[in-house]
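**Q** Sharing a model that was predicted from the sequence below.
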Amino acid sequence: MRVLQLIDSLEAGGAERMAVTLANTLSETIERSYLCATRQEGLLKTSLKPEVSYVFLNKRRKIDMSAIFKLYSYIKKEQIDIIHAHSTSFFMTTLMKWIRPNLKIVWHDHYGNSSYLEKRQYGVLKFCSGYFSLILSVNSVLESWAKHHLKCPEVIYLPNFAVQDRDTLPVTHLKGQSGKRVLCLANLRPQKDHQTLINAFRIVHDDYPEWTLHCVGQDFKDRYSKSIYALVEELGLNDHIYFYGSCPDTDHVIQQADIGVLSSASEGLPLALLEYGLGSLPVVATDVGDCNSALPKACHDFLVAPAEPQLMAERLKVLMGDAAQRNQLSDLMFQHVTAHFSAVAVTDKLKVLYSQL
């Protein structure tokens, strides 16, 4: 079995990290594992294992004949059986299916705005879905949506999973006082609603001024990120909230933190929560998408409504003021994630699905 993971970029987003993780994990158990980035390389390229064959298309426009021919030639040369396309890379995959009809196409839906599916533009996706053999959805809402709106007859819920990368060199050192750090793993995008988190931290700061917030994720240097920095400045929190951009050593970053937080307005099944769990962090998160499935029931008191900074602040203060409870919940998070979102369980299921194609 020869499987190519197809993704638009290798920047450190959730879909991108999942594509790399799948390529790496599958390289241990199938004949050949491949990964193709269509538009842009990025930080995650260094995370690919040597066993994964890699190709970059440098695609510049929607119909880029040079990129199309390069991918077609690569698929033909390597005799690839299955293209596993992630998120917006489905159009290029459909073109390959037209050229090589025997290819099997799997499309992986990581759509983060699953709370706002009524606004999703999906005309081209609906047309292309008629060429898919299988759709994988990262949460139950997306699974139901695909069954009702797309043409592919086979739709399966497949949860995300996280793995720890012990081989990456530790290069990121968090500021602030050890034992009093809150970590947010999220790219600076509106969906992640950093405003709610920052406003919550302003409330927290009055009672716990020694605690600091550390935001790790790609900065797109757009209007949204500028508004975030302006809010931190306005609230006088420059010495208590720190931004690091994308970091290659996520595991090392998590090891330096004491609480994980996610303030998203909408989610699928966020990889960040699974990484917090593997890193034994207690979590405060918004109750959106399938976030509740990433936390054991004993931790559900720490799920709050989105866009409610006061509620988020109250939950954060509970954990900040009780080290024993932090330790207890961190153990529960680790046990839950390793039991339900392990790489072995998910990739074994995926290989069965591949073989059935």
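**A** Right, received. Where do you want to start?

**Q** okay, CA-based contacts and neighbour counts for the rest of this
**A** Fine.

**Q** Quick one: residues in contact with stretch 148-158.
**A** Residues outside stretch 148-158 that contact it (CA atoms under 8 Å, 6 or more residues apart in numbering) are 125-127, 129-140, 143, 146-147, 346.

**Q** Below is an additional structure, to be compared with the one above:
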Amino acid sequence: MKVVQLIDTLRAGGAERMAVNMATVFSQASIDNMLIVSRETGMQADRLDSRTQLQVLHKKGSLDWRAFRKLLRLVREFSPDILHVHSTSLYWGVPLKWFLKDVTLIWHDHYGLSDQLKEGDRKIERFCSSWIDGVVSVNEKLKNWAIQDLGMQSKNVVMISNFPHLKELDRFKRLNNEKVILFQLANFRPQKNHFLAVKSLKILLDKYQLEAELWLAGSTELDQQYTVEVNQLIEDLDLSDQVQILGEVEDVEDILEKASVGLLTSDSEGLPVSLLEYGLAALPVVVTEVGQCKKVLENGKYGVLVPVNDERLFAKALKELLEDYPKAIQMGEEFHKHTLHSYGGEKFLMNYKQFVESI
């Protein structure tokens, strides 16, 4: 099996981290693979296995014919069995399929607003469906959407969970912390609802009289107006000394070692890679009940689930977790074991190969 992956960028983001993680497990399994980035690389490129071929097209727009010709040449020369396109890279994957009819086109659907999908949404994806050979969905809602709304045959759609991959870290380092650090790894976009994290911190400090800091990591450039609004809320609530906006971080392992609790405050998700990274780092977590989070945490067995956009319940959950932190640490350790067993790269690869062979 030879695989070419196509993705828009390698900046911070769940789909981008998954593309790099997949390249890593392909290389570790001695599967020839190439990762083609259509626009620009980013910090995720530094995490690539040296055996993976990386190519960048520097695409200037959706109709950049020069970049498309380079893409076509690269794929023809590599001669893959599988063309695996992530998210909106499908829009170039389909024209590529027109020229390379023997390649199997797999679309990896990471759509983060799966909880808000309505009938008639995603018209371009519907148009592209005739040329898609298989769909990998990151949660059951997206799998069902691909069958019912996209019109794919059920045998050509599979739900395969994301998986994390981190450098070695000391997951017990946080026991020596002199301060409580609440950590959220999420790009600054409206669906991530950083407002909930900030408001919950305010309640934790004022109502429950617990000292804590909030560290927010993720790209601040994807929706600059949203970033401005988050900063304004921090200022309005007089939390400038307690909240750090870190932007994109190169060494997330260093922060995961220091963090006391991992947060996810999204209004909608697919299967957040950041949650699985919290698990790999044995981090106690408080997350909103969106996407696959409930399934990942097995209904609260491995972390605390809170309804969407309820800062009072979110703050209360944080308070209870912090007041019995030894119990929280034990829950984090169980989450670590669960993540290794149920969301490892080897399991992903086994399921992926079985799916590809069945198409």
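**A** That came through, no problem. As the structure is a prediction and not an experimental result, all values here were calculated from the model.

**Q** all helices of structure 1, in order?
**A** Assigned by DSSP state H, the helices in structure 1 fall at 14-26, 65-78, 90-99, 123-129, 140-149, 194-207, 223-234, 250-255, 271-278, 291-294, 309-320, 323-340, 343-356.

**Q** Just tell me which of those ends up closest to Phe56 of structure 1.
**A** Proximity to Phe56 of structure 1 (CA to CA) singles out helix 65-78 among the helices of structure 1, at 8.8 Å.

**Q** Average separation of the closest one from the aligned part of structure 2, please.
**A** Following the fit onto structure 2, the mean deviation recorded for helix 65-78 of structure 1 is 0.9 Å by mean CA distance after the TM-score superposition for structure 1.

**Q** and the helices of structure 1, which is most packed in?
**A** helix 271-278 (a mean of 26; mean count of other CA atoms under 10 Å).

**Q** Relative to structure 2, what is the average displacement of it?
**A** Mean deviation of helix 271-278 of structure 1 relative to structure 2 after superposition (mean CA distance after the TM-score superposition for structure 1): 0.6 Å.

**Q** whereabouts in structure 2 does that helix align?
**A** Using TM-score structural alignment, helix 271-278 of structure 1 lines up with residues 273-280 of structure 2.

**Q** Would you mind measuring from Ala237 of structure 1 to Asp206 of structure 1?
**A** No Ala there; residue 237 of structure 1 is Leu. 11 Å (CA to CA, to the nearest Å).

**Q** hmm, who's touching stretch 10-18 of structure 1?
**A** With CA under 8 Å, 6+ apart, stretch 10-18 of structure 1 has contacts from 7, 9, 37, 40-45, 86-87, 110, 160-161, 187, 217-218, 246, 270-272.

**Q** go with 6 Å
**A** Residues from elsewhere that reach stretch 10-18 of structure 1 (CA atoms under 6 Å, 6 or more residues apart in numbering): 41-44.

**Q** Among the residues you listed, the buried ones, what's the PyMOL command?
**A** Typed into PyMOL, the line below selects the buried ones among the contacts of stretch 10-18 of structure 1, using 16 or more other CA atoms under 10 Å:
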select buried, resi 41+44
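
**Q** As a markdown table, the contacts of stretch 10-18 of structure 1 with distance to Asp251 of structure 1 would be great.
**A** Shown next, in a markdown table, are the contacts of stretch 10-18 of structure 1 (distance: CA to CA, whole Å):
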| residue | distance to Asp251 of structure 1 |
| --- | --- |
| Glu41 | 21 |
| Gly42 | 18 |
| Leu43 | 15 |
| Leu44 | 14 |
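
**Q** related to what we said a few turns ago, need the helices of structure 1 in JSON lines (columns: distance to Lys59 of structure 1).
**A** Compiled in JSON lines, those are given as follows (distance: least, CA to CA, whole Å):
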{"stretch": "helix 14-26", "distance to Lys59 of structure 1": "17"}
{"stretch": "helix 65-78", "distance to Lys59 of structure 1": "5"}
{"stretch": "helix 90-99", "distance to Lys59 of structure 1": "10"}
{"stretch": "helix 123-129", "distance to Lys59 of structure 1": "19"}
{"stretch": "helix 140-149", "distance to Lys59 of structure 1": "27"}
{"stretch": "helix 194-207", "distance to Lys59 of structure 1": "32"}
{"stretch": "helix 223-234", "distance to Lys59 of structure 1": "26"}
{"stretch": "helix 250-255", "distance to Lys59 of structure 1": "28"}
{"stretch": "helix 271-278", "distance to Lys59 of structure 1": "27"}
{"stretch": "helix 291-294", "distance to Lys59 of structure 1": "34"}
{"stretch": "helix 309-320", "distance to Lys59 of structure 1": "41"}
{"stretch": "helix 323-340", "distance to Lys59 of structure 1": "37"}
{"stretch": "helix 343-356", "distance to Lys59 of structure 1": "27"}
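
**Q** Which one of these lies nearest to Glu51 of structure 1?
**A** Glu51 of structure 1 lies closest to helix 14-26 among these, at 7.6 Å (CA to CA).

**Q** residue contacts, Gly112 of structure 2?
**A** Applying CA under 6 Å, 6+ apart, we find Gly112 of structure 2 in contact with 269-270.

**Q** I'd like to know how far it sits from Leu233 of structure 2.
**A** From Gly112 of structure 2 across to Leu233 of structure 2, the span is 24 Å (CA to CA).

**Q** go on, Lys2 of structure 2?
**A** Look at Lys2 of structure 2 and Leu233 of structure 2: by CA to CA, they are 49 Å apart.
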